[in-house]
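[1] Return a 3D structure for these sequence lines:
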Amino acid sequence: MEGVTFEKIIEVWSSGGTVMYPLFFLACLLYVQAFQLMLYVRRSSLQKRNEFLWGEWVLFPERAKGRVAEIIRYTQTDISSAKQIRNRFDEVRMALLNLVDRRVRFINTLVATAPLLGLLGTVIGMLQTFLGLATSAGGETAGVVASGISEALLTTLTGLIIALPGLFIVMIIQRQKHSLEANIMRLECLTLSELKID
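    Alright, predicted model coming up:
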């Protein structure tokens, strides 16, 4: 079997028609945004391997490390009541999680757009097929039908190939976000119980 060359890829790509260019742009935008968001959530996560030290860190913030240290110091600076601590943790949640939610909505929109663009390519390909059938002579009919159907199916396939991995990436990001949210809640509960502030 011959190896796949760059020229063959370009030939197959261009046979999909003009809709393949927006699909390519959409795929680039989708995956760049998704991987950036995955890295952001991973960097924002609280290190679970130090979770057994969180109670000690709440009492002695100078010993804390990493993202947990930043949150502990922020939530304990100039506070005098449990309500202030809760408000600070709400601010932390808003700062970390609202950005993730907004970007996940944007990525979900891109994921939903990919199959629709593929469907647009299908409609355009079928219209070109029918237009070609109406204007072609008898011997050219098979070639016109084949190229139109090829264009129609290729764009649909490309739209689905772009969208399906995007869905899985969004699920991974959502799982990481829920883990981060649960860890912030656990740190808040630890802070309130260890400091015993009314």
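[2] only C-alpha atoms for contact and neighbour calcs from this point on.
    Noted.
[3] Give the residue farthest from the middle of the protein.
    Gly138 (49.3 Å; CA atoms, centre = their mean).
[4] ok, then the element right after the strand or helix carrying Leu117?
    Under the criterion DSSP states H and E, the helix or strand holding Leu117 is helix 82-135. Downstream of helix 82-135, the next assigned helix or strand under DSSP H and E is helix 141-195.
[5] helices or strands next to that following helix in the packing?
    Helices and strands in packing contact with helix 141-195 are listed as helix 20-44, helix 54-59, helix 82-135; criterion 3 or more CA pairs under 8 Å, 6 or more residues apart in numbering; DSSP states H and E.
[6] Sequence B follows; please return its structure for comparison with A:
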Amino acid sequence: MGILDKVLGNSGPIGVCLIFLWILSIGVIIERTLFWFFLWTRRNPIREARIIRFVKEGRYGEACKLAYKSKDIFIRVFKYLLPNMPSAKEMDNVIAIALDKEFSRSHSFLRILNACAVIAPALGLLGTITGLIKAFGTMSQTVDMSAIAEGISEAMTTTFLGLVVAVVNLAASHFFGGIADRALSKIESRLNEFKLATFSR
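    A predicted model of the protein is given here:
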């Protein structure tokens, strides 16, 4: 707590806002890490292959039961298709809807990270300006170097905090966005495989 108190003391109210953004972004990063960890550990390629095989054999009831038992994202998308098998013309629309729903789920909270990455450096710059105003305002009234240093310290601390928060959020947003895009690519591949298995019989 000593370091935090020192940082807050040096950065003023702008620093409080930046610390809030930092805590918010760390919460989102933890949530997304747990989301993808549990999602990937629940993967069941064997069950995926069995569902595709059942579809090829026309055993839709058994394929549907397997899909509804699974928490695997790559199997869950089959639930959009199996209960009421769409025609070939409707299949593309159903696949698009399934991908859209999974896109929203997999990219959840990334807007918060992007927003923090944009707001943080702006707050850091604002803190720099207010700190310099304080330093120069003090300089015009007194030659007390400790009072001048306080304003400069606020300017430098808020700049540092703003850049740290921005870099961490930007890196996390790109990292989780990349994971989500790769997952959606695999889902789309599975759905196209499902479509091929359905209408090639």
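[7] overall similarity of the pair, as a TM-score.
    For this chain pair, the superposition-based TM-score is 0.82 by TM-score structural alignment, normalised by the length of the first structure; 189 aligned residues with a CA RMSD of 2.5 Å.
[8] Using TSV, lay out the helices and strands packed on helix 141-195 of the first structure together with mean neighbour count and distance to Ala182 of the first structure.
    Output for these, formatted as TSV (neighbours: other CA atoms under 10 Å; distance: least, CA to CA, whole Å):
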stretch	mean neighbour count	distance to Ala182 of the first structure
helix 20-44	16	13
helix 54-59	20	14
helix 82-135	18	10
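[9] picking that back up, ok, average deviation of the helix holding Leu117 of the first structure from the second structure?
    On superposition with the second structure, the average gap between helix 82-135 of the first structure and its aligned counterparts reaches 1.6 Å (mean CA distance after the TM-score superposition for the first structure).
[10] Specify the angle between that helix and helix 141-195 in degrees.
    Using axes from the mean of the first three to the mean of the last three CA atoms, to 10 degrees, the direction of helix 82-135 of the first structure lies 180 degrees away from that of helix 141-195.
[11] So what's the gap between helix 82-135 of the first structure and the chain middle?
    Centre-to-centre, helix 82-135 of the first structure and its host chain are 9 Å apart (CA atoms, centre = their mean, to the nearest Å).
[12] Kindly report the same for stretch 181-194 of the first structure.
    What separates the centre of stretch 181-194 of the first structure from the centre of its chain is 27 Å, taken as CA atoms, centre = their mean.
[13] okay, and it goes to which residues in the second structure?
    Mapped onto the second structure using TM-score structural alignment, stretch 181-194 of the first structure spans residues 184-197.
[14] Now tell me what touches the matching stretch from outside.
    Surrounding stretch 184-197 of the second structure, the residues in contact under the criterion CA atoms under 8 Å, 6 or more residues apart in numbering are 52, 55-56, 74, 77-78, 91, 95, 99, 102-103.
[15] Specify the local secondary structure of Arg43 of the second structure.
    Classification of Arg43 of the second structure into helix, strand or coil gives coil, according to DSSP: H, G, I helix; E, B strand; the rest coil.
[16] can you tell me which residues contact it?
    Applying CA under 8 Å, 6+ apart, one finds that Arg43 of the second structure lies in contact with 72-74.
[17] Can you tell me which of those residues lies closest to Phe175 of the second structure?
    Proximity of the contacts of Arg43 of the second structure to Phe175 of the second structure, judged by CA to CA, is greatest for Ile73, which lies at 19.0 Å.
[18] Tell me the spacing between the closest one and Phe37 of the second structure.
    Computed with CA to CA, to the nearest Å, the distance linking Ile73 of the second structure and Phe37 of the second structure is 12 Å.
[19] circling back to that earlier point, can you tell me which of the contacts of Arg43 of the second structure end up in strands?
    When DSSP state E is applied, these are split such that none fall in strands.
[20] which one among those gets closest to Gly137 of the second structure?
    Proximity of the contacts of Arg43 of the second structure to Gly137 of the second structure, judged by CA to CA, is greatest for Ile73, which lies at 58.8 Å.
[21] Quick check: the closest one touching Trp36?
    No: Ile73 of the second structure sits out of contact with Trp36 when judged by CA atoms under 8 Å, with a separation of 10.3 Å.
[22] can you tell me how far the spatially most central residue of the first structure sits from Tyr21 of the first structure?
    The central residue of the first structure, meaning the one whose C-alpha is nearest the mean C-alpha position (CA atoms, centre = their mean), is Ala34 at 3.4 Å. Distance from Ala34 of the first structure to Tyr21 of the first structure, counting by CA to CA: 20 Å.
[23] Gly16 of the first structure in helix, strand or coil?
    Three-state call for Gly16 of the first structure (three-state DSSP): coil.
[24] What is the neighbour count of it?
    By other CA atoms under 10 Å, 26 other residues sit near Gly16 of the first structure.
[25] and the residue nearest to the centre of the first structure, what pairs with it in the second structure?
    Structural alignment (TM-score structural alignment) places Ala34 of the first structure against Ile29 in the second structure.
[26] try Gly148 of the first structure
    In the second structure, the residue matched to Gly148 of the first structure (TM-score structural alignment) is Gly151.
[27] Would you check that its match makes contact with Gly137?
    No: if you go by CA under 8 Å, Gly151 of the second structure and Gly137 don't touch, sitting 9.1 Å apart.
[28] show me what contacts the aligned partner of Leu110 of the first structure in the second structure?
    Structural alignment places Leu110 of the first structure opposite Cys116 in the second structure (criterion: TM-score structural alignment). By CA under 8 Å, 6+ apart, the contact set of Cys116 of the second structure is 21, 25, 165-166, 169.
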